[in-house]
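>>> Sequence first, predicted coordinates after that:
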Amino acid sequence: MGEIFGGMPWWVKWVAVPLIALVVFGGLIASVVGFVFALLFKVLLFVALVGGVVYVVRKFISSSPSSRSKSRAEW
């Protein structure tokens, strides 16, 4: 790789080649980044919903009258 860019100016290696790669692979890069962000959002949404359900169930169980007579060891 060093022989190919050996006689070229620095801007060819550091500006022109990355710009060409961005133009050629830009759609692929954008779709991969979009997929990662969508997956991250779905994982965070899942964690928030599961946490909310656990919180509501614990609040409901702790406020019910029958739960006061039972010990936590039964669970």
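Right, received. Where do you want to start? Computed from a prediction, not measured in an experiment: that's the story for all the values here.
>>> contacts and neighbour counts: CA atoms only from here.
Noted.
>>> This protein: helices as residue ranges?
In the chain, the helices defined using DSSP state H lie at 10-11, 17-63, 65-69.
>>> and residue 2, which of those is closest to it?
Ranking those by proximity to residue 2 (C-alpha to C-alpha) places helix 10-11 first, at 12.0 Å.
>>> Just checking the distance from that closest one to the centre of its chain.
The chain centroid and the centroid of helix 10-11 are separated by 35 Å under C-alpha atoms, centre = their mean, to the nearest Å.
>>> Put this next to the previous one:
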Amino acid sequence: MREIFAGLPWWVKWVAVPVIALVVFGGLIASVVGFVIGLLFKLLVFVALVGGLIYIVRKFTSSSSSRGDW
């Protein structure tokens, strides 16, 4: 691979090739990044909902147990 780029100017190696790679694989990269961000957001919502549920259940069970048994 080094032999291919050996005679080329620096801007071809460091500018043109990465730009071509982004154009070719840009949609794939955007899809993967979007999927990861969506997954992290759903995970955050899940953790918040479970935490809220645990908080509500503990609040009601502690208040009902302090009133005594039926």
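It's in. Source: prediction; values computed, not measured.
>>> Could you identify which of the helices of structure 1 is most buried?
Of the helices of structure 1, the one with the most neighbours on average (mean count of other C-alpha atoms under 10 Å) is helix 17-63, at a mean of 12.
>>> sorry, back to before: okay, the helices of structure 1 in CSV with distance to residue 1 of structure 1 next?
Converted to CSV, the helices of structure 1 look like this (distance: least, C-alpha to C-alpha, whole Å):
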stretch, distance to residue 1 of structure 1
helix 10-11, 14
helix 17-63, 13
helix 65-69, 71
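>>> can you tell which of these is closest to residue 3 of structure 1?
Taking the helices of structure 1 one by one with C-alpha to C-alpha, helix 10-11 is closest: 13.5 Å.
>>> tell me what that closest one is packed against?
With contacts taken as 3 or more C-alpha pairs under 8 Å, 6 or more residues apart in numbering; DSSP states H and E, helix 10-11 of structure 1 sits against no other helix or strand.
>>> how big's the offset between it and structure 2?
Here the mean offset of helix 10-11 of structure 1 against structure 2 after fitting is 0.9 Å, by mean C-alpha distance after the TM-score superposition for structure 1.
>>> Repeat that for stretch 52-61 of structure 1.
Counting by mean C-alpha distance after the TM-score superposition for structure 1, stretch 52-61 of structure 1 comes out at 0.4 Å.
>>> cool, and stretch 30-42 of structure 1?
Mean for stretch 30-42 of structure 1 is 0.4 Å (mean C-alpha distance after the TM-score superposition for structure 1).
>>> Sounds good, over and out.
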